[in-house]
Structure formats: C-alpha cells, structure tokens
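Engineer: just a sequence and a predicted model for now, questions to come.
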Amino acid sequence: MPKQDPPFPVMNDGRKVQIDNMAEVSYISQNLYMSDPVQYPYFYRTVPNELHLCAGIGKLLKYFGWKWVSIFSTDDESSMRAIQTLKEGIERNGGCIALHQTFAHQRKLTKLELQKIHRAINQSSSVNIYYFNKNNAFSLIYILDLQRNVKSGHVIITIAEVEIMIINQKHFEISNKFFIFKPYKKVMPNFLKFIREMKPVWLASDKRAKHWWIDLCRSSCPKTIRRDCIPRVETHALSRCFSTYFGNSYSVYNAMYALAYALHNMILSGAGNGTIWTRENREVLYSLPWKLHHYLRNLHFKNGLGEDMYLDENGDLASGYNILNLNFLPNMTLKYKVVGHYNPNAPPEQDFTIDEKAIVWESSFTQKPLKFRCNPSCQPGYRKLTKEGEPVCCYYCIPCADGEISNQTDMDTCTTCSDDKWSNKKRDACIPKVITFLSFEEPLGIALTSISMFFFLITAVILGIFIYYRDTPIVRANNRHISYILLISLKLCFLCSLLFIGHPEDVTCILRQTTFGITFSIALSSILAKTITVVIAFQATKPGSKFHKWMGSRVSNSIVLSCSLIQTILCLAWLFSAPPFPYLNKRSEIGKILIECNEGSVIAFYCVLSYLGFLAGISFIIAFLARNLPDSFNEAKYITFSMLVFCSVWISFIPTYLSNKGKNMVAVEIFAILASSTGLLGCIFFPKCYIILLRPERNNKKDLRKT
C-alpha cells in the first residue's frame, strides 16, 4: 500500500532526528539505535528492532546446522552493527563467515555489484544472507537474474520480500531457495474493500500510488483487490495486481491503534481537562503531543483483530517475525508460505518454531538440505587444522598423534592420554598401556634361558673333566687352581644372566649388575693371573733369574683376590650411593609400559663396565706379548684370542645397548654376557678338553714341550 502522511506524528523512515518532546511512533524503522531510551526517549515503533531480526536468522541457521555463511549487507551504521551481532552469534554456535560484502545503502545496486554478488555466491558458501532492502521488495527481474547466474544448491535468507506476480516466461523456473524474515503481518478488517473502493483522486500527489491503483483495474487481478474500472492504457506484464506485498499496512494499523489508545487513556486520566476535543481544534491537538509519552510507555491494548499488543519499556512492540518460504508453483506463479515463526518475547524453548513439512526445497535437495559447511566435520580421532588464508571453518582434518585422542567431532586440539594409558587405533579413546618385560614364558626369554643353562652345564662338565684329570700335565700347566676359579666364575656368569629375565623386583635389580660385575671381574682377574703366571714361569727358567721366588700359587691368588676386591668395592659404593631399582618406563615404547631396572647411578654402571674393560685390556696386551713363548707353559695364544673375542663383544655392546629400549635392551646385555663368557670358555678350555678326551696320547710332558 502506498505510504500516506499519517494524521499523527508517526515516524516512517527510520531517521535518527528526534522532535523535541514529541512522542513518535514508527511503523517501519527497525533501526536498533532508536531503542536507546536515553538518546531517543520519545521514540516508539510497531515492528521489532534489528537485534531480534539477527537473533531469528541465527536460530534458523542453528536449527538446520548451517555453519558456513556468506553475508551481503548495506553499509549503514545500524545494519553494520546488526551484522556484527549476527556474526558473533554464528561464530558462538560454531559457524563462520565465508565472506561479508557491503554495498552503499543510499542507492540501488549497480549491475557490476550484482555480478560481484553472483560471483561471490558461486565461489563461497551455500547459505547466503541478503541483509538489505529492509523496507522494500526485491523486483522479480532481480530474482530472475539471480536464478540465471547462480548455480543450484544454494539457500538465500533475506529480510525483503519479492514482488509476487505471474511470470510470462513459461520456460523459466525459479528455484525454491528463499527464506524471508518479515515482521508479523495480517490483513486488517475491510482492508481489501478499502483497496477496491478507494478513489485514486485521493492519491493525486503520489504518482506511484496512482499507477498502482490503476493496475488494479486489470481483469486478471484477483477478485479480492480488483477494482471496478477500465484501465485507460495497457499495463506492463509485471503488474502489481498479482502482488500480496502491501507494504507496512499492518504496522501502520497497529501504530494508529497505539496512538488512539494512548490518547484515549490520556483523556480519561484528565490530562486534557478543560480542552474541547474536536476535529477542528488541531492547534490544541498539536500542543499536547509530548503528553502522549507517558501513556505510550508500557502501553497494553487490543487492535481491531482482537490481538493483545504491548509496548515495552524501550517503546518497542512485543512482536516477532514470520519465516516465509517463496514457492514457485506449477501454474507459473509465485506464492509465499509461512513455514516458521520467531517471537523473542516467548519462553526460550518456544520462541522459534519451524515446520519442515511445509518447506518446499529446491529440486537439488531430496530431503532436508545438507548441513552446509566449508568441509565435512572432523570425526572423533581427528582434529582441525585451519587452511591458510581461508575462514576458520575451512580446515583440514588430520588424525591425532600417537598417545592423543579426540572423542568429539570438530575438535580443535587432541587430548593427550595420561602416562599409564595410550590411544586406541581409532584415536577416540585412551586404553591402558600393555605392561611388558622380558619374561621366562616368551620365546626370547625361553631361548636365552636355554642357552644360559646349556653353557652352564657345559662349564660344569669341563670343570668335572679338569678335576678328574687334575694330575695330567695339561691340567697342571698354568696353575690348575686358577683354572678351577675361572671355570667356577664362568658358571656364575652364565647363571647371572638369568637375573635379567623375569619381572624386575628390588632384589633382582640390585643383584643384576653387581653380580655380573663381580663374577666377570673374578673371571678376568683369573685370566690376568694365568697370563702373568706364563710370563713369570718363562722368566724364571732363565739362569740367575730373580723371578723364581714369584713362582707358585700365592702370586696368582693375590692377583685374583685384589682385582676382584676392587670391583667389589665399586659395586658396594654403587649400592650405598644410588642402587638400581624397578622402574615403570611409560614413554620409551608406544602404547607400552616397560617394567625395567633403572641403573640408579649411570656413572657407577659405566665405572663397573670400564673396570672390566681395563682388566680385559691388560690381559689382552700381556697375552699378546707372550703369545710366542714355549708351548709347554704357554696359554697366551688362547688367552689372546679369548680377549679379542671378549673385547669385540663388549665394544659392540655399548652402542647396541644404547640404541635399544625395554626388553630388547635387556636381551642385548644378556647376549653380551653369554657371548663373552662362551668366548672365554671356548678359546681357553675347548683345546685342552680336545687333547684330554680325544688325544690323550698328547697329554704328557714330552708332547707339551714340542713346538
């Protein structure tokens, strides 16, 4: 309906100019600044302000799960503030803005700007908010142009209606993609009759309204608004007589009722006592408008439709919005359908309603539309990684790292599992870590135990052979008592490897390294004693040698005792300062808790190893220098080779030990113990056993002196 100058001061353009002390009622302005009771204390309106409009749009987006949104708006101050509020609401609900483009509010969009909008729609999100034309309708020409230039699969949310009329381009269909937010609107009693019977001469000053009324003379107009007249000229095809767009008539209607009730209350209260209220007394009427302010504030009245109306403390009518769906019908006409409501004054659970069955979707949607977003949700087990240069809702979904989980969709970060738990394969739950250690039951433990016991028995057999043949020349050569000590220490070396297998306990952790260090120091000091005995025996045979007094078991026993005692003191110092202890290693291996022995003092551990290396090195050097002495008293060749094997094993042990974790580290140390012990046993005693058992004829002094 064309706008008329109202008989009372009703504001119709949303301006911010306040007439001093004069109550103003707007039927069109949704400008949120006008709700400021301090700056505009006398301003009232019969439509909701823009904050409610933005809240309603946000409710619609949240209902359908639309997260990725493009916004096109005018650049006026009120719209910009409203859009900022809308953006904050979208982001608060987990959505984001693909783009926001603004256009001048003081003029119509140019063709270049329309092309810019179409290009942006096609390249960005599928949900587009048109926040302009608040107080006008979109022309059908623009909608057709939008249809031609925008691909299917888009939803458009607008705050402006579209002119509804017959389309004579029958080959052209308009997609059902529009949701429109408009303040509550109803047809007032006798309003259509007023349209049919009103004389255009009343609108002589409004040429646009006059043409609109002339269009109603067309025979194709609906009977409800068709006027009984004959058009003097042919009207254009896009006639307004098919439109249901009657502007803000309902809001004007409520504004009139609000003013009427306020005047009525003012008169009844005696505020106008002494005044004669007549139509002719306009001077008196306009001298009292400031008095209306008191009666408009918190006004409660019923309009002509019997509806309860309230003006709140901010001067806003407590009303809401209809959510309209624009449908293209088979008869080539367009029709609005109310599919939902938003009433900000209703209880929280009842303020927003939507009837999905009433919505007619675009043909590309087979049911409720997809949850539009830049990319699919990141499922549990994944986290978001923002794409550089794109909105925050555009991201990659990358799996959580080992030991981290995400148990919800679209998580920004993964949660680290506690030290005693690990992530499952899907990375969506923490599960207890597997407790592991080198046990006697597993294949590796069984193999190492079997090897250890096998060589222990071999050593025991060799010791028995040496005891049984103790009086033969080959056993008596090079101090048989030292040979017994060496064989016993090797037996202990094989047995001490068993301490490294099984569940680590306090006792086993303490005995592991100390037993290993002491038994090996006895073995190596025995070899050193045998080597020195060979050198002394050779030197003592020379005429006038002073080494004759060093012959005998006393020197060799002293060497074994003193060298072993030094290692024992080192081990005791280790135990008293920082002894080994069981330790739950939760970080070395993925998804496992390693039960292992912490060495306590790493320095002490390497001191023990270094001392063994020192004994082995001295024995190797002396044996190497004495390797060419006469064979009758000489084990130097065998000792040299055994020390070479021993040193090779332990030199390779250190980097291998440091590069392994958990039970592999323990297995490396056990292997080094078994390999070095076997090397000593084989290189020193196997040749003698061969002569004793298989070549007994060579076990005599005569043969021992040969070569």
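Structural biologist: Sure thing, it's come through. Predicted model, so just to flag it, every value in this text is computed and none were measured. Residues are numbered from 1 along each chain as shown.

Engineer: going by C-alpha atoms from here, please, whenever you check contacts or count neighbours.
Structural biologist: Noted.

Engineer: what segments of the stretch 401-550 of the chain are strands?
Structural biologist: Secondary structure of the stretch 401-550 of the chain (DSSP state E, counting those that start in this stretch): strands located at 404-405, 415-416, 421-423, 430-432, 434-436.

Engineer: other SSEs contacting the second one?
Structural biologist: Counting contacts by 3 or more Cα pairs under 8 Å, 6 or more residues apart in numbering; DSSP states H and E, strand 415-416 is packed against strand 404-405.

Engineer: how close does L681 get to V284?
Structural biologist: As judged by Cα to Cα, to the nearest Å, L681 and V284 stand 130 Å apart.

Engineer: okay, these two: which has more neighbours?
Structural biologist: Set side by side, L681 and V284 show more neighbours around L681, with 20 against 14, by other Cα atoms under 10 Å.

Engineer: relative to L61, how far out is the more buried one?
Structural biologist: Going from L681 to L61 by Cα to Cα gives 83 Å.

Engineer: same deal with F614?
Structural biologist: 79 Å.

Engineer: which one of the two has more residues nearby?
Structural biologist: L61 (21 against 13).

Engineer: what about the longest helix in the protein?
Structural biologist: helix 506-540 (DSSP state H).

Engineer: for the next helix-or-strand element following it, name the packing helices and strands.
Structural biologist: Next along the chain after helix 506-540, taking DSSP states H and E as the criterion, comes helix 553-577. Helix 553-577 is packed against helix 480-496, helix 506-540, helix 602-625, with contacts defined by 3+ Cα pairs under 8 Å, 6+ apart.

Engineer: in addition, the following structure is provided for comparison:
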Amino acid sequence: MYRAAVSCHLCAALICVLLLCVTPCKSQIQASHTACRLDLVSAIEDYEYVQDGDIIIGGIFTVNYFMTGLERSGDIVHSMMLCLRPVPLYYKYLLVFLFAVNEINKDPDLLPNVTLGYQLYDSCADNRKAVKSVLQILSGPGQTVPNYSCRRHRKVAGFIGDQGSVTTVSIAQLLAIYRHTQISHGATSNFLNDRNIYPTFFRTVRGDEAIYSTISSLVQFFGWTWVGVISSDDDSGNEETQLLTKHLTVKGICVAYMVKIKYNKISATDIIHRTIIEIIQKSSAQVIILCGTYSSYMADLLVAIRPVLRDKTLVFGPTFALNTFLMEHYMEAFNGTLAVQPSNLPIPDMRGFFDEFTVANHPEDMLLRHIWRHNKCCSLNNAASNKLYAQMSNCTPQNCSGTEMVTDFISFQSRGLTDRVYNAVYSLAHAIDKMKSSPGGGVNGTRFFSDQQRLNYWMKAQSLSVRNFVFDQYGELVTPFKVGNWRTFKNGSCIVRIIGQIQQTNSHQAFSIRVEAILWKHGMTEVPRSQCSEKCLPGSRKVTRSGIHSCCYDCVECSAGEISNVTDSENCHKCQYDEWPNEKKDRCVPKVLDFLSYTGDIIVVFFSVSSGGFSLITMLILGIFISHRDTAIVKANNRNLSFILLLSIMLSFLCVFLFLGRPVDVSCLLRQICFGILFTAAVSCILGKTIMVYIAFKATKLGSLWQRWIGTNLAKNVAISCSSIQVIICVSWLSISPPFQEMDFYSSQGKIIIQCNEGSLLGFYSVLGYMGLLAAVSFLLAFMVRTLPDIFNEAKYITFSMLVFCSVWIAMIPAYLSTRGKYMVAVEIFAILTSSGGLLACIFLPKCFIIFWRPELNTKACLLERRNWQ
C-alpha cells in the first residue's frame, strides 16, 4: 500500500520543475548524500503513498518544511535543500485521509461497488514541489508528461490539499486549467475566492477575509486600538496584512508597526533580531497580531525575540492556531495568547487506527521513519544518514525500538485540521456518489470523467450530512470560529482552553466570550491595555492629534449641555430640552426646577417671616389707631383714609405669599393684579391725604376759593377714583392677555425656570407706570407742603415715605430686568416689603410715638398752639 521513493535531482531537474515538465531520475535510495562539486545540490525526498482503485483521489499534504538546513565548508557542498522539520500533527492529516478512504471503501451505502484509490505526496511547503506532485498524479505511473495520462480507465476524480496558501494557489492555478475539483483543508488565501480564476476550488476552512474580519472584531471587543503586526514576507503575508489593515482601519484600530519576516542567511539573523527587538521595545503596543505563512524560521524568530514578547499578548488566526507544535516547542513566547480557530466538526474516533502506525508495523513508510529520526533523533542502520540527521537536528542519535507510537507526540494529540481533512474527503466522495447516481453517470462512463463541471456542480449543491454547514458561493465551508486561550505551565504541560465562540450572521458577528476565564501573561486575569493614548472617560471626547495616527488623541471635556456616556467617545451629544448633564457629564438628568420653594430656599423663610411680621405690626398699628380714633393725632388728615391706608399696607405685605412657592396659573393671575391694586389704593390714600393738606394750607387765607373744599369727601373721592383707574387697567390686562405659568428651558443652564409670563408686557408696565405716576404726584405735593406748621406736619412724613417708595422702585427696575428666574421674583418681593415698610414706618410710627410716649401732645389745643413737639 505504501511506497517511499527518494529521488535525486540536479539543477537541471529543478529548472524542469519550474517549467512544469519534470523528467525524474530513476528512483533510488541512497545510503548517504553524495557530495557534488556544485553551488547548489537539490536533494528532495519524494514521500509517496499509493493505493490503486476504480477512482483515484490525488492528495497533496505538507508534512515537512522545505528549507536550507545544512551548510558545509570547502569545495564539496555549499548548501543542500532538504525536506526538514516534519511535524507529527501534519503527518496526522495524511493518516486521516487514509482512514477516511478506508472507511468509505467499507461503507456499502456510499459509492457501492466502487473502490477509491489514492496517490499522495508531501509538498514540503514548496510550490515547485507541489506542482510537480500534481503533474505526477495526473500523468500516472512512469514519466511525468503534461496533458497525458498513463492511468488508462482509472481516472483522477479530484484532489485534496494543500494545507498552506502558497502551495494551494499554485496547485489551483494548474487544476483550474484541467477543471479538476480541488478541496483544500487549510488554505485561506483570499485570491482563491475568485470563481472566474478558480472555478473548481473548494475548501473546508474559512478564507482570510472572514478570518481577519473576525480577528479585528476580537481586537475591538477587548478595546485594543494600538497593535503591532508580525507577518511573513511573501505573497500570503502581503495579502493577509492588507486584509488585516483594511479591517482594523474600519474598526478604528491603528497599526503601530509592521514587521515582515523572510528567510535570511544565518549570518544576518542577529542583526535582524536586534532590529525587530528595538522596534517592539520602542512601541507602546501591548498586542501583536501574527499573520502570513507559518514557517519554522518565523517560529525560531519568535523564540529569539522572546525577551520583548514576555509582556506582549499574541493574537493569531487558524494558520498559527492549529499548529500546537508551536506551543509544544515555544512555550515562553506563546503562553497567554489568543487564537482564532475554526469550530470542530464531528469526526469518528481514530485512536485505534493511529496506534497501528509504528516503524515496526510500517517499515516501508519512510516519512514515519523521518519523523522519528528528526523529532526523537532515533538512529538507523545507516551511519552516514544518522550523522546527517544529527547535524540537522543538533542532537545525539539514540536507539529506538521501532514500536514507539506516533500518538505519543504532543502535537499529534492536537485535533488541528483533522476534521477538515476528514470532511474534505467525504465531501468529494459524496459529490462523486451523487454524480454516479444521477442520470448518465456511470463509473466507467465517459461523461462521468470528461465533464468535470458535473462533479463541481454536485460539490456546490451538496449539503454535508449530519451537520448544517454548506459551501458558500466562494467554495468555503461556512462554520463559526472559536477562540482559544493558550496556556503553559511550569511542569512543561500546555493546554488550549476554549473561552468563547464568534458566530458570523450575514454582516454581523455575535460574540460569546467568557472574559473571566482568560489567563493572560504572567497569570494575570485582567484584560491587558493596548492603546496609544489614555482612554477618554465618559464626559469627554477624543480630539485627534494632527499628523499622526487617529488612535493617538487628546481628551477634551464635553461642552455645556453635552454628554458622552461611553469611553473614548468621538462626539458629545446634547441632552434633551428638559435635561442637563450631571456633574461628570456622563449622563443626562432632569433639569432642576427653579422657583422660590418653601422647602429648598432659605430666602423664602426670610420673606415669609418678614411678610407675616410686618402684617402683624400693621394690624397692631391699625388696632391702636382704631382704639385711639377719637384722639387729635388720629383725626388729623382724615382718619378713614388712615384706616384704608393701613389695611392696604397690611394686604400688600400678605400678597407676598402669592409670589412664593411654585407658580401656577391662578397665582400668576393674582400676584401682579393684587399687588398693583393694593399699592395703588395705598398711594391713592396718601395722594388724597396730601391734597387735603395742600387745600388746608391754601384755605387759611381769607377769601380763598379753596375754603369750599374743606369738610368735603374730596380725599375719599380721590382715593376711590385713582384706585378705580388702576382696576380698569388691570381688568383690561386680564381681558386681553392675562398672566400664566410657563417653563423656561433655555435661560439658565441646568435649570427649568418655572415662572409667570406676564402675558401683555404693556399691561404689566401700565400697572407699574400708573402706580409710579401717583407716587410721583404725591411726592411733589407733599414736598411742596412739607414746611407747614405742626398741625399740618404730616406732609413731611408723607414726603419721606414717598421718597423711600420711589427710591425703592426706581432701584428695583434695573435689578428686576437684569435677573432671571426666582431671583427676579425675589427682587420684586424685596421691593414690595421695603416700600410697604417705608410707608408704614414714615407715616405711622411718629404718630404711634405721640400716642404712647407723648400723650400730652395728642390734644387739639396742643396742635392749635403750633408748638413743635419734636
């Protein structure tokens, strides 16, 4: 079943491979590598697995990495190209292929009466080797000749492989010409999505577009905006870095630096390592994304620069995530990293099948022997070969029994891409079965094998059994991604713990990640920070610094009336008209209601106590005057007007309560009207008293015409007439545009001013203006008669009272107009209390002084003597 051939090709043969026309030398197994006096000797080992069958499936697998591994001095050999570093996990993929084919051949329901055969090669991760192997499979046994096959009736139905994008693209370009179906189990290159160039290509993994969209979303999920990128310097690396940069930019993530790794001479590696270390050390990025082609050289580089990776978090996709070989050999560099990898597909248990693969059971399997010699330095009977492997692996050969099982390798125990290989084989087998059972599709029928488009049709149309995953329009098997956390322990053990899943639904990605289950570098449980600038806390916004990355910015506090309720907000948002930012400016809160409240303002208590106290004092004085109404001092200048004046002043004090508390329509309607009418009544009474004093002075002259007004109700009529005019003004105001309650949302920041809208400003100022006119007339008349004898001496107290009244209201006007909200109301209340108190004090306190402390002056005879009682 298995056959291994080692072919030696010189430089001319290598050129033929590049021309896709290779004439191999006669197969031979050499005891040692012959020294040749050439600059380059190509000693490529062709590991071939063949089984005959009715239908042949070709397979290209990467088990070794093709690289320069041996250098010699002198004139014999300068360098030798060998398939080196076989990875046990990759050998497992090949065994899974064999298991799947055997299982299909035993299944009576799938491809009945048909035997599947195969021809497999190790591409050694080299595209030249891969293309040569494809041509060998297409040509059949014997000489490799393009466009010619020696297989007679046994045709190649399709190909499985390869794992890497570099080799897979080269294979796909060739197979697209022949329209052969190809299913890759690991290639992710975005170029392969082009159905015009690669119409027969399929893969059981997601492409780079989906991978790097997911990785960038994962980086965004953890809040990282400042990352470094390390990539291979090849076509695959360039393509993947472009895709990664595109998706990172869309999500507002910046690339701090980008390091591209390519194979260099050993003499130059130290300089390269120092340069890379310096780049990473200077950057503040704490997260590094790996992309491109995995190679042992890149793995070695990561080990070489591990001192600067000690505190860095690595993030990578399936290309690296499925190589648990990395964690096995490079624990320090890869501990605590995050890996995006495809979700597992169900596969049967193959443990018993794998346990059979020992060197003792399969001595003809040269690839298996190569794995044991390279990874465990097992010695063989050939001394020269042992010496060569010892030099390449830098180890001392040791005796092995040959019964060691390949399952003992840690990397072999990993699942890797085994489910993808298994399903790739079954997908192709199901498509062949569907095509075979379709009309005109026989096993040996010409149309079955000549029309490869029919097989491609069934590949596109099929839905894999026992699962709901299908191939999309690009030939990708659509499956969710899972996120693994790589952990290593001091005892040398290592695990990959799945901490979440990322489901792609149309253009949306749904995350279900258990952040608390992640173990970061040095055993930390907190998410590391990777940002160019400090986070802008809620209440501020980002302002990008000019000339550098958009991820480097300054934080500016939100303007008045604006908030930002998320971290690193680019814009602040205005609150609604009835809301205002809180102190931290991270959320909008209802605006404070602004009015003279009984519960929240100490000034209201002062006004309430003052109003009540002055009202009681006024009531007390009114009671005194009523009880002494028959005395000379009370009778002087019309005691009835004095009673009305005291009542008006008392009610003026009490009307202050209409200005306190939350304004409502009723209080707004009454406050200015009551205040205006009551003050007008008070001033009208004073005006009547002043007019009577003036008439009494004029009537003292003999024959004066003013004498006929003595003893009349002139003062009362003046008071009633003047007050009536104010009532008419108020009624007109209420009829045309009455006051009402309103809420002012914009005059004061953070407050809703509940106030009274005066309705008609003309009505409001007419009330004040008329009242001011009466006060001015009273003041002028009182000022004119202020020097009269004692009997008429009330005029000078009226003068003082009007002087206080006018001074208060004149000073109140600018203060009233320059304030807003409750302070405007407070100014008006203060003016009411002060002016009313001035009238009370200037007019009535001197009389109370005479009544209580100078009663001898409170007689008519005393007043007529014109004595100055002061």
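Structural biologist: Thanks, I have it. These numbers come from a predicted model, not from an experiment.

Engineer: quick TM-score on the pair, please.
Structural biologist: Once the chains are overlaid, their TM-score stands at 0.72 when taken by TM-score structural alignment, normalised by the length of the first structure; 666 aligned residues with a Cα RMSD of 5.8 Å.

Engineer: format the helices and strands packed on helix 553-577 of the first structure as JSON lines; extra columns: distance to K302 of the first structure.
Structural biologist: Converted to JSON lines, those look like this (distance: least, Cα to Cα, whole Å):
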{"stretch": "helix 480-496", "distance to K302 of the first structure": "101"}
{"stretch": "helix 506-540", "distance to K302 of the first structure": "89"}
{"stretch": "helix 602-625", "distance to K302 of the first structure": "91"}
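
Engineer: which one, of those helices, ends up nearest to N168 of the first structure?
Structural biologist: helix 602-625 (92.9 Å; Cα to Cα).

Engineer: can you pull the buried residues of the helix or strand just after that closest one?
Structural biologist: Downstream of helix 602-625 of the first structure, the next assigned helix or strand under DSSP H and E is helix 636-658. Within helix 636-658 of the first structure, the residues scored as buried using 16 or more other Cα atoms under 10 Å are 636-647, 649-650, 653, 657.

Engineer: one step back: and the strands of the stretch 401-550 of the first structure as CSV, adding distance to Q539 of the first structure and mean neighbour count?
Structural biologist: Below are these laid out as CSV (distance: least, Cα to Cα, whole Å; neighbours: other Cα atoms under 10 Å):
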stretch, distance to Q539 of the first structure, mean neighbour count
strand 404-405, 71, 26
strand 415-416, 71, 18
strand 421-423, 68, 24
strand 430-432, 68, 18
strand 434-436, 57, 15
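
Engineer: adding distance to I180 of the first structure, write those out as JSON lines.
Structural biologist: Formatted as JSON lines, the strands of the stretch 401-550 of the first structure follow (distance: least, Cα to Cα, whole Å):
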{"stretch": "strand 404-405", "distance to I180 of the first structure": "42"}
{"stretch": "strand 415-416", "distance to I180 of the first structure": "42"}
{"stretch": "strand 421-423", "distance to I180 of the first structure": "48"}
{"stretch": "strand 430-432", "distance to I180 of the first structure": "47"}
{"stretch": "strand 434-436", "distance to I180 of the first structure": "59"}
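
Engineer: now do the strands in the stretch 301-450 of the second structure.
Structural biologist: 313-316, 338-342.

Engineer: so of those strands, which one's packed in deepest?
Structural biologist: Mean neighbour counts were taken over the strands of the stretch 301-450 of the second structure using mean count of other Cα atoms under 10 Å, and the top value, a mean of 27, falls to strand 338-342.

Engineer: what is it packed up against?
Structural biologist: So strand 338-342 of the second structure, by 3+ Cα pairs under 8 Å, 6+ apart, packs with helix 208-221, strand 313-316, helix 318-321, strand 481-488.

Engineer: so which of those comes closest to N638 of the second structure?
Structural biologist: Closest among those, using Cα to Cα: helix 208-221, at 89.4 Å.

Engineer: mind reading off the mean deviation between stretch 769-782 of the second structure and the first structure?
Structural biologist: Comparison of stretch 769-782 of the second structure with the first structure after fitting gives an average deviation of 2.1 Å (mean Cα distance after the TM-score superposition for the first structure).

Engineer: which parts of that stretch are buried?
Structural biologist: 770-772, 774-779, 781-782.
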